[in-house]
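*Asks:* Sharing a model prediction with you, sequence too.
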Amino acid sequence: MNRSIFLKNSVLAAGAVLSGNAVLGSTAASCNSNATAVETTAPFNLNYAPHDGMFKNLAGNNFLDQIRFMYDQGFRAIEDNGMAARTPQEQEKIGNLLAKLGMQMGVFVVDKGGNGANTLTAGKQEHIDIFLKGCKQAVEVSKRCGGKLATVVPGDFQRNLPLDIQNANVITALRKGTEMLEPHGIVMVLEPLSDTPDLYLRNSAQTYMICKAVNSPSCKILYDMYHMQKNEGNLINNIKFTWDEIGYFQIGDNPGRNEPTTGEVNYKNIFKFLHKKGYKGILGMEHGNSQPGKEGEKKVIQAYRESDKFL
């Protein structure tokens, strides 16, 4: 399961999940009548953020109903990679509901914010223009949904260029992006990935160096623990090394990229470490469910309740 799958699912859902008879006037303490409650519970110790579709069997296909269900289960944030692909009206509905419930918006992906076909490593003006267009769009998306975190992946290696030239090209492009985002309080979070060896950004130390060079509060690290477990391991120490440039975390156990407790990562220890460090930000649940249907969705909630018992 990689980012393209998450984005594809989000884009396909964008035109449909907010249609229907969902209304913003529902109380925060109760789910839509179509939802099947697991158990109304208190907020978690950390701010975990589910995504669209994670609880569709328990709460229904409508994303607004899912958000209400998430609130009732103790979650106080969401993330939505495909937010930029939703209509402005859908973005506003989501933002209004989050504000009503006192929930936060996690990351959304900057449209064409760097990819294999539009890699910022190449230093080509047409690529930079596409990236900056995505940053401009992100400002408008942020106004509607309330999100202040935007994921950027600089793209693939340009193997005909020396690495330091590629580094300089990426830094130059990102600085231009921060000039657009910083006045609006929006933070681009750079995500090193494990999906393919062609990706330019692969580990936390490299991303740390890029953030230091860009030198802006609007350029930070998205530390996805699933990808970093695959690429570098030693998670807690590497988080310590790069702590002052981390702006967001994402979760996914390995192997499988499913909920905590299904793989080799000791998330209870990691969550305890983050809590002790005083992390007050969002942790995006960018993973799948290890089991299908309602029981699988209940298992996700139970896994987070178990992993959150670190105090």
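*Replies:* Looks like it came in fine.
*Asks:* For the rest of this, base every contact and every neighbour count on C-alpha atoms.
*Replies:* Will do.
*Asks:* which ones are touching Asn45?
*Replies:* His275, Asp308 (Cα atoms under 8 Å, 6 or more residues apart in numbering).
*Asks:* Check the secondary structure at it for me.
*Replies:* coil (DSSP: H, G, I helix; E, B strand; the rest coil).
*Asks:* Show me the residue at the heart of this structure, geometrically.
*Replies:* Nearest residue to the geometric centre of the chain (Cα atoms, centre = their mean): Val107, 4.2 Å.
*Asks:* and the gap between it and Leu190?
*Replies:* 11 Å (Cα to Cα, to the nearest Å).
*Asks:* residues bridging contact with those two, i.e. touching both?
*Replies:* The contact lists of Val107 and Leu190 share Thr151, where a contact means Cα under 8 Å, 6+ apart.
*Asks:* what about versus this one:
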Amino acid sequence: MPKFAANLSMMFNEVPFPERFAAAAKAGFKAVEFLFPYDYAPAEVAGWLKENGLVNALFNLPPGDFAAGERGIASLPGREQEFRDGVAKAVEYALALGTPKVHCMAGLVPAGGDHAQHRALYIENVRYAAQEMAKHGRMLVIEPINHRDMPGYFLNTQAEGHAVCKEIGLPNLKVQMDFYHCQIVEGDLTMTFKNNFAGIGHVQIASVPTRNEPDEGEINYRHIFKLLDEMGYDGFVGCEYRPRGRTEDGLGWFREIPCPLSSKEC
């Protein structure tokens, strides 16, 4: 069965961030992911993981001024040194937390921006980040994100993401497939996953269109979980969704997972 990582930036918001590690472990999760750990010292975050028997599946590179609306700077001209400093900081945290994969956010392209210019810089920055991660045995992932949630985001489709990875050609650079974003932008989830499987480095889930628990809406996640097993996906599945209410009250789908999907009793 798939291995799930609770996204602590979106789940268990009933308690402060440091307390979410214990809440996730109590709920039965063995792994967590989060957007950014940088408000806390590496040793603090590592301690919360260790205390609760958790592994950290993924976090993001520094995104620029997130509070002001920035969503990454990899494709933004004039931010090259800031980007490289962020890579160094992410490496520090990845080593301290034992995190195997780090996500590089592309950024928002301003209206009328020169797409070719942004793409050239994006390729350069992603290549640099992947090379730095490779020095420490880490994977870098890039994620296509839909324009409805994030208008102007540079990278939108799985095809675009895999084309970037192919152009750069580094073995530790892969694409993150969030089934939520992919359904909104492209659909055809089964074949998209199968056709790109070798280049997919991380998976995330949420319902469509509401981005709540994966137990409603357009996506049949029972089918998706079976697909992951059939294809031999052995990474974590990030639960990047917004609970409808209290996080624990919406974990019925998670508690049913140990039951074989082929069983008529499930």
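*Replies:* Happy to help now that I have it. Note that this is a predicted model, so its numbers are computed, not measured.
*Asks:* Next up, the contacts around the aligned partner of the residue nearest to the centre of structure 1 in structure 2.
*Replies:* Val107 of structure 1 maps onto Leu58 in structure 2 when the alignment is built from TM-score structural alignment. Residues in contact with Leu58 of structure 2 (Cα under 8 Å, 6+ apart) are Val32, Glu33, Phe34, Thr99, Pro100, Lys101, Val102, His103.
*Asks:* If we use 7 Å, what do you get?
*Replies:* Leu58 of structure 2 makes contact with Glu33, Phe34, Thr99, Pro100, Lys101, Val102 under the criterion Cα atoms under 7 Å, 6 or more residues apart in numbering.
*Asks:* Please report which of the residues you listed has the highest neighbour count.
*Replies:* Val102 (27 neighbours; other Cα atoms under 10 Å).
*Asks:* Is it correct that that residue is in contact with His136?
*Replies:* No: counting by Cα atoms under 7 Å, Val102 of structure 2 stays clear of His136, with 11.8 Å between them.
*Asks:* Tell me where the stretch 151-300 of structure 1 has strands.
*Replies:* Applying DSSP state E, counting those that start in this stretch to the stretch 151-300 of structure 1 gives strands spanning 187-190, 219-224, 246-250, 282-284.
*Asks:* which residue lines up with Glu167 of structure 2 in structure 1?
*Replies:* Checking TM-score structural alignment: Glu167 of structure 2 goes with Ala213.
*Asks:* again but with Ala206 of structure 2, I slipped
*Replies:* Looks like Ala206 of structure 2 aligns to Gly252 there (TM-score structural alignment).
*Asks:* wouldn't its match be in contact with His287 here?
*Replies:* Yes: with contact defined as Cα under 7 Å, Gly252 of structure 1 counts as touching His287 (5.1 Å).
*Asks:* Now do the shared contacts for the two.
*Replies:* Shared contacts of Gly252 of structure 1 and His287, counting by Cα under 7 Å, 6+ apart, come down to Asn258, Glu259.
*Asks:* Would you mind giving the secondary structure of Leu7 of structure 1?
*Replies:* Leu7 of structure 1 - assigned by three-state DSSP - is helix.
*Asks:* now Ala74 of structure 2
*Replies:* coil.
*Asks:* Now for the equivalent of it over in structure 1: which residues touch it?
*Replies:* Under the alignment (TM-score structural alignment), Ala74 of structure 2 pairs with Leu120 in structure 1. Taking Cα under 7 Å, 6+ apart, we find Leu120 of structure 1 in contact with Gly114, His127, Ile128, Pro154, Gly155, Asn169, Val170, Ala173.
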